[in-house]
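> Fold the stuff below for me.
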Amino acid sequence: MGRVVLDTSFSSHDAEELWASLTTEEARRLAGLLLYQAAAVDPGAPEAPGVVEVLPVAGDAYAIRIRGHELTVDQPLTDGGKDTAPTPVELFVAAVASCAAHYAGRFLDRHGAGRAGLRVRAQFRMAADRPARVASLSLTVVAPQLPTERLAALRAVVSHCTVTNSMASPPEMELRVSRDGGV
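Coordinates of the predicted model:
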């Protein structure tokens, strides 16, 4: 089992080194808690709605800042990354699945069915040809509390979540490249 060593010394000559050996799960949990606490005390004002900023962290890892929240993306080891976080494509699929879950949850609430056992599973396949893209995406919504006769209505609602609608009617996209940050 691999372990992550957390060394808190400030320089290589610190006499009183403090370090911890963590499992990968413990390290990820600690990182999440640190990010959560940092966001709580960050004096910077959160970005306005509709603004996302992406900054390099290390190697192929990037921090994504959204309204005071921070996510990280990376690439798998097989693609040259360190596999410290999901890939941007996985976040894209997660956006579809989590949007579907949100719509399903609201539907269940409106119909008094409860969210107990609600689950959305997304499976995707990358295209074999160019350009690089997700070729297929399959969602399965499990709603055990919902009566059978309401399943078709749930499907209709979930199939029109905001992210799915955005794929069906893609937004206009403009790309600018700059040297001075005037984007």
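> CA atoms for contacts and neighbours, from now on please.
Will do.
> Next, the buried residues of the lengthiest helix in the chain.
In the chain, with assignment by DSSP state H, the single longest helix is helix 88-110. For helix 88-110, a neighbour-count test (16 or more other Cα atoms under 10 Å) marks 91, 93-94, 96-101, 103-105, 107-108 as buried.
> list the helices and strands that helix packs on?
In terms of contacts (3 or more Cα pairs under 8 Å, 6 or more residues apart in numbering; DSSP states H and E), helix 88-110 is packed against strand 119-126, strand 134-142, helix 151-158, helix 162-168.
> Would you mind giving the ones you listed as TSV with distance to Glu26 and mean neighbour count added?
Below are those laid out as TSV (distance: least, Cα to Cα, whole Å; neighbours: other Cα atoms under 10 Å):
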stretch	distance to Glu26	mean neighbour count
strand 119-126	25	14
strand 134-142	30	14
helix 151-158	35	14
helix 162-168	32	14
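> Any idea which of these gets closest to Val41?
helix 162-168 (31.0 Å; Cα to Cα).
> can you pull the contacts of the residue lying closest to Val54 once chain neighbours are set aside?
Closest residue to Val54 apart from its sequence neighbours, by Cα to Cα, 6 or more residues apart in numbering: Ile64 at 4.5 Å. Going by Cα atoms under 8 Å, 6 or more residues apart in numbering, Ile64 touches 52-55, 70-73.
> Second input sequence below; structure requested for side-by-side comparison:
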Amino acid sequence: MGRLDSILADITTLQVDAIVNAANQQLKGGGGVDGAIHRAAGAQELLAATAKFGGCATGDAVPTPGFRLPAKWIFHAVGPVWSVARGGSAAEDRADSLLASCYRRCIELAREHDVCSIAFPAISTGIYRFPPDRAARIAVATVNEVLDESGVEEVIFCAFNDETHALYCDLLR
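Predicted structure coming up:
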């Protein structure tokens, strides 16, 4: 089984085979980690590479080169938007399933592209407002489910703040 770890860092600086971008459905960059990845990778090159996909469905992910990043690959995963206004446990269960699908799909892409090390941000927990503790549990559980058959040796959950880092550290103990 691969090694799972949590770090507090800027995901764009990590020396891994692939990083995951918490992307939007249009794959056109945005705020948060998405904007940071586009700026660091080279926005024009990255936009040209993502344009060929014509977007990406929620729960799915697509690969592009890392361009100016230390990582060889960027896997652009589109997580669900959390909205209490949608209401009810059915909406929550659907959001959970879509978030898990993001992590599962990125591990599949890792296998397809011979990736040994991959770093994930906390997908959907920024402007998409997915509860961070719930998202962390889904992320760790999903990666643990699919990691053995993937060939991935190292998974890093890259946190952008102390609170998120603490959530992952607790789950990985």
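> Any idea what the TM-score comes out to?
The TM-score (TM-score structural alignment, normalised by the length of structure 2) is 0.24; 67 aligned residues with a Cα RMSD of 4.9 Å.
> Buried only: go through the contacts of Ile64 of structure 1 for me.
For the contacts of Ile64 of structure 1, buried by 16+ other Cα under 10 Å: 70, 72-73.
> hmm, back to that, need the contacts of Ile64 of structure 1 in a markdown table (columns: secondary structure).
Formatted as a markdown table, the contacts of Ile64 of structure 1 follow (DSSP: H, G, I helix; E, B strand; the rest coil):
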| residue | secondary structure |
| --- | --- |
| Val52 | strand |
| Glu53 | strand |
| Val54 | strand |
| Leu55 | strand |
| Glu70 | strand |
| Leu71 | strand |
| Thr72 | strand |
| Val73 | strand |
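> any idea which of those is closest to Asn165 of structure 1?
Nearest to Asn165 of structure 1 out of the contacts of Ile64 of structure 1 is Val52 (Cα to Cα; 19.9 Å).
> Against Val73 of structure 1, how distant is that closest one?
14 Å (Cα to Cα, to the nearest Å).
> Kindly report the same for Arg155 of structure 1.
On the measure of Cα to Cα, Arg155 of structure 1 and Val73 of structure 1 end up 30 Å apart.
> The residue nearest to Val54 of structure 1: helix or strand, and which one exactly?
Element membership of Ile64 of structure 1 [criterion: DSSP states H and E] is strand 61-66.
> looking at the helices and strands packed on helix 88-110 of structure 1, which is closest to Val4 of structure 1?
For those, the distance to Val4 of structure 1 is smallest for strand 119-126, at 30.2 Å, taking Cα to Cα.
> so what does that closest one touch, helix or strand wise?
Helices and strands touching strand 119-126 of structure 1, by 3+ Cα pairs under 8 Å, 6+ apart, are helix 88-110, strand 134-142.
> would a markdown table of those with distance to Glu25 of structure 1 be doable?
Shown next, in a markdown table, are these (distance: least, Cα to Cα, whole Å):
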| stretch | distance to Glu25 of structure 1 |
| --- | --- |
| helix 88-110 | 19 |
| strand 134-142 | 27 |
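> wait, which of the ones you listed is closest to Gly32 of structure 1?
helix 88-110 (16.8 Å).
> and the closest one with strand 134-142, angle?
30 degrees (axes from the mean of the first three to the mean of the last three Cα atoms, to 10 degrees).
> Run the angle between helix 88-110 of structure 1 and strand 119-126 for me.
For helix 88-110 of structure 1 against strand 119-126, the angle by the same axes, to 10 degrees is 150 degrees.
> which SS class is Ala40 of structure 1?
Under the three-state scheme (three-state DSSP), Ala40 of structure 1 adopts helix.
> Oops, could you answer that again for Ala40 of structure 2 instead?
Per three-state DSSP, Ala40 of structure 2 ends up helix.
> And for it, the neighbour number?
Applying other Cα atoms under 10 Å, we find 16 residues neighbouring Ala40 of structure 2.
> From Val33 of structure 2, how far out is it?
In terms of Cα to Cα, Ala40 of structure 2 sits 10 Å off from Val33 of structure 2.
> Pull the contacting residues for Phe75 of structure 2.
Going by Cα under 8 Å, 6+ apart, the list of residues near Phe75 of structure 2 reads 18-21, 61-64, 106, 109.
> Let me have the helices and strands packed on helix 88-110 of structure 1 in CSV, extended by distance to Arg3 of structure 1.
Formatted as CSV, these follow (distance: least, Cα to Cα, whole Å):
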stretch, distance to Arg3 of structure 1
strand 119-126, 30
strand 134-142, 33
helix 151-158, 41
helix 162-168, 37
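> Looking at the ones you listed, spot the one closest to Ala38 of structure 1.
Closest of these to Ala38 of structure 1 is helix 162-168, at 29.0 Å (criterion: Cα to Cα).
> what residues does that closest one touch?
Residues from elsewhere that reach helix 162-168 of structure 1, judged by Cα under 8 Å, 6+ apart: 95-96, 99.
> tell me which of the residues you listed is nearest to Arg125 of structure 1?
Using Cα to Cα, Val96 comes nearest to Arg125 of structure 1 of the contacts of helix 162-168 of structure 1, at 14.2 Å.
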